[in-house]
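**Student:** No letters, just coordinates:
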């Protein structure tokens, strides 16, 4: 059977070879067309510099149904020149995958905002793309959680490892956690990364923290784990009181601070903490944290000087509300308010209105703060910044 089968294959070899040749030619032609299409698309997208260049009028985003949170975060991403430079270098996915590619749809939306002449555009395609990844319309989102969701989708779908690493370097915070038994010398150390620093606005006794610097200092204070929070000590062989502490190892170019203004009550309901909490335009971590709260060399610490870049503010209550973004243009050094389709220039006094007031729950209060390094270790060439 094997020999007979072999003779039959040899007798059909010229016909098979001709078929394979034709298929190969067709495949080469299709590949050429796809390559040309990708090149044309890349050339077109290469001209996109990002909405951060506000020499032209800023562009808003229409609200498609409770998408104010998404719109605010997108504007913060797009106004960050270093982010748009990473986004513009992504690999264009195959036609079958473009509809569900978050980085690609964000890039198309950026192009639409940059090249269009409208005062606002509809992020419809991106919204449908996100819906395929369980980010639905007509749902009220928490800005900190949605920021993490978008970040994870971007990292997961970027195929170039170098771009993924650049994106991580741009936003990721590195810390070292310590757990020390209070009965013996047993200690556990672990390194971890964070996208945001979740800062409490109340201390353990429910007293209001007065400034952003106080929130940062409180976040890095050692915490005693006693009672029900005790940990098992391998050396003692039982649960013992532990001391939990964190040390800052590395801060990224773009630092995100999450003000935890939504407080969970024992009744499982939440309420918003709207008391005044000032935050500075300039922030130097060397002046905020102690030596025991930092694990970095002098070169690293020298870069821990920041200037405020953007504020995502929330107005309303925990159950319903609205988001908008105040963003400082890195090219014009001016503040803008992005409120869905409405964009206007504002002053620093307008931004300070997001500090909050206890007697005005509906008033805008800062929820996410984005700080940009004043003196990055490796500044991007040709980027004009007012830092």
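**Tutor:** Thanks, I have it. Keep in mind that what you see is a predicted model, and the values were worked out from it rather than measured. Numbers count the residues shown, from 1 in each chain.
**Student:** use CA for all of it now, contacts and neighbours both
**Tutor:** Will do.
**Student:** Please enumerate the strands of the stretch 151-300 of the chain.
**Tutor:** For the stretch 151-300 of the chain, the strands defined by DSSP state E, counting those that start in this stretch cover 173-181, 187-194, 197-200, 223-225, 231-233, 238-240, 242-250, 254-260, 262-264, 270-272, 282-284.
**Student:** another structure for you, compare them:
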């Protein structure tokens, strides 16, 4: 997915319109210069630039990344600019090497202050329960910044994002040879397991897993299947609206990232292609859009009128009964967004992906892993697991 020459792929707008052509940039927005093959970084920065919820939480004294993001966002309001200081802060030394946009987003969220990354943070609770006495066999809560959705084994020509999102929270059953040991029952029992979202992020990012590892061929591949992307998603009483997509065009051997984003100012969709920004020619009118290039889907939590009224009453010193609280003193508003404190927990159910810095240090990779440097890093762990599965399989046969 590397490209030393600049590519001119124009992103598809939600509603699968024609690729925009025309003026170099829109009136209100400016792009970022490509250092060589840093379109993956530019697309992520464009998303963050169009996320004002993050801007309010950036503090120059908290971290270097907060400071650098603030500088870039300020420059983007008046003209095109470079990203050299951002790549330096991320430890990216080879700018002509393409990387994965999802990995880049998570690396940035690791570098910014906790208060800033909290905008994207949610928590999932995984629970396994025995079916006989309903004992809790296992329960763990894990934080997340991006929610991955697998495009495999859907049995549909077109992947439906809304159904895939719902499948994440479906209950699974274990019986027969798959029964689970229950300590309370002191035996193996039938059981069910499920996942629930305990903490809802203000900005929900869905990762469409287009880059997968094939255990049969022992190699990576990219899924080019079409996906139906809904403009709204709902989980319990939380409703989210789509405002951004990071697109990937091309294959594993060569590709290009762009970002399609909805402006808060004029409610118009724009296509961000490195230093070129165009208004999307055909603005969406349907409830869903179909795309074969969408990779990251970015949703914003909708806040209804009831929530806004309560928030304003609390801010002005009114109680739930609508009456002014005694002893209330007005203070200067610091932030208009809630700051729920999320408990930091180490992911226990999966190994972390290798960071960009770690991969750069791997100058002599194993000979059996003949993979180009530009292969997305999300599959790094899959390769190790695949080799382990084959070894265990051979041992069992003996």
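**Tutor:** Yep, that arrived. Remember, predicted model here, so these are calculated numbers, not experimental data.
**Student:** hmm, back to that, as a markdown table, the strands of the stretch 151-300 of the first structure with distance to residue 366 of the first structure and mean neighbour count would be great.
**Tutor:** Output for the strands of the stretch 151-300 of the first structure, formatted as a markdown table (distance: least, Cα to Cα, whole Å; neighbours: other Cα atoms under 10 Å):
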| stretch | distance to residue 366 of the first structure | mean neighbour count |
| --- | --- | --- |
| strand 173-181 | 21 | 19 |
| strand 187-194 | 20 | 12 |
| strand 197-200 | 12 | 18 |
| strand 223-225 | 27 | 16 |
| strand 231-233 | 36 | 18 |
| strand 238-240 | 39 | 15 |
| strand 242-250 | 24 | 20 |
| strand 254-260 | 7 | 22 |
| strand 262-264 | 12 | 15 |
| strand 270-272 | 12 | 16 |
| strand 282-284 | 16 | 18 |
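**Student:** of all those strands, which lies closest to residue 321 of the first structure?
**Tutor:** The closest of those to residue 321 of the first structure is strand 270-272. By Cα to Cα, the value is 10.7 Å.
**Student:** what about that closest one, how far off from the second structure?
**Tutor:** Here the mean offset of strand 270-272 of the first structure against the second structure after fitting is 1.9 Å, by mean Cα distance after the TM-score superposition for the first structure.
**Student:** how long is stretch 42-61 of the second structure end to end?
**Tutor:** One end of stretch 42-61 of the second structure to the other measures 24 Å (Cα to Cα, to the nearest Å).
**Student:** just the helices in the stretch 151-300 of the second structure please.
**Tutor:** Remark: helices assigned in the stretch 151-300 of the second structure by DSSP state H, counting those that start in this stretch are 161-167.
**Student:** got CSV for the strands of the stretch 151-300 of the first structure, with distance to residue 90 of the first structure too?
**Tutor:** Formatted as CSV, the strands of the stretch 151-300 of the first structure follow (distance: least, Cα to Cα, whole Å):
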stretch, distance to residue 90 of the first structure
strand 173-181, 23
strand 187-194, 24
strand 197-200, 28
strand 223-225, 43
strand 231-233, 45
strand 238-240, 50
strand 242-250, 26
strand 254-260, 20
strand 262-264, 36
strand 270-272, 39
strand 282-284, 32
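**Student:** Go through stretch 72-82 of the second structure and flag the buried ones.
**Tutor:** 72-73, 76, 80-82 (16 or more other Cα atoms under 10 Å).
**Student:** Any chance of those residues in TSV with distance to residue 100 of the second structure and secondary structure as columns?
**Tutor:** Below are those laid out as TSV (distance: Cα to Cα, whole Å; DSSP: H, G, I helix; E, B strand; the rest coil):
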residue	distance to residue 100 of the second structure	secondary structure
72	21	helix
73	22	helix
76	23	helix
80	23	coil
81	22	strand
82	19	coil
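**Student:** Looking at the residues you listed, which one is closest to residue 133 of the second structure?
**Tutor:** For these, the closest approach to residue 133 of the second structure (Cα to Cα) belongs to residue 73, at 55.4 Å.
**Student:** Surely that closest one and residue 49 touch.
**Tutor:** Yes: using Cα atoms under 8 Å, residue 73 of the second structure is in contact with residue 49, at 6.1 Å.
**Student:** who's in contact with residue 87 of the first structure?
**Tutor:** Residues counted as contacts of residue 87 of the first structure (Cα atoms under 8 Å, 6 or more residues apart in numbering) are 103, 107.
**Student:** Same check on residue 151 of the second structure?
**Tutor:** Each residue near residue 151 of the second structure by Cα under 8 Å, 6+ apart is listed here: 159, 208-210, 223.
**Student:** Which position in the first structure pairs with it?
**Tutor:** In the first structure, residue 151 of the second structure lines up with residue 201, judged by TM-score structural alignment.
**Student:** just residue 213 of the second structure next, same as before
**Tutor:** Alignment note (TM-score structural alignment): residue 213 of the second structure maps to residue 264 of the first structure.
**Student:** Next, report how far stretch 71-83 of the second structure is displaced from the centre of its chain.
**Tutor:** Computed by Cα atoms, centre = their mean, to the nearest Å, the chain-centroid distance of stretch 71-83 of the second structure equals 23 Å.
**Student:** Now check the second structure for the residue matching residue 223 of the first structure.
**Tutor:** In the second structure, residue 223 of the first structure lands on residue 172 (TM-score structural alignment).
**Student:** In the second structure, spot the helix with the most residues.
**Tutor:** Longest helix in the second structure, counting residues (DSSP state H): helix 380-397.
**Student:** how about that helix: buried residues?
**Tutor:** If you call a residue buried by 16+ other Cα under 10 Å, then helix 380-397 of the second structure has these buried ones: 380, 382-383.
**Student:** now the top strand by length along the first structure: which residue numbers in the second structure?
**Tutor:** Longest strand in the first structure by number of residues, with DSSP state E as the criterion: strand 305-316. Residues 239-250 of the second structure are where strand 305-316 of the first structure aligns, with TM-score structural alignment as the criterion.
**Student:** For the buried residues of helix 380-397 of the second structure, give me a markdown table that also has distance to residue 234 of the second structure.
**Tutor:** Below are the buried residues of helix 380-397 of the second structure laid out as a markdown table (distance: Cα to Cα, whole Å):
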| residue | distance to residue 234 of the second structure |
| --- | --- |
| 380 | 32 |
| 382 | 31 |
| 383 | 34 |
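**Student:** Can you tell me which of the residues you listed is closest to residue 336 of the second structure?
**Tutor:** Distances from residue 336 of the second structure to these, taken by Cα to Cα, are shortest for residue 380, at 39.4 Å.
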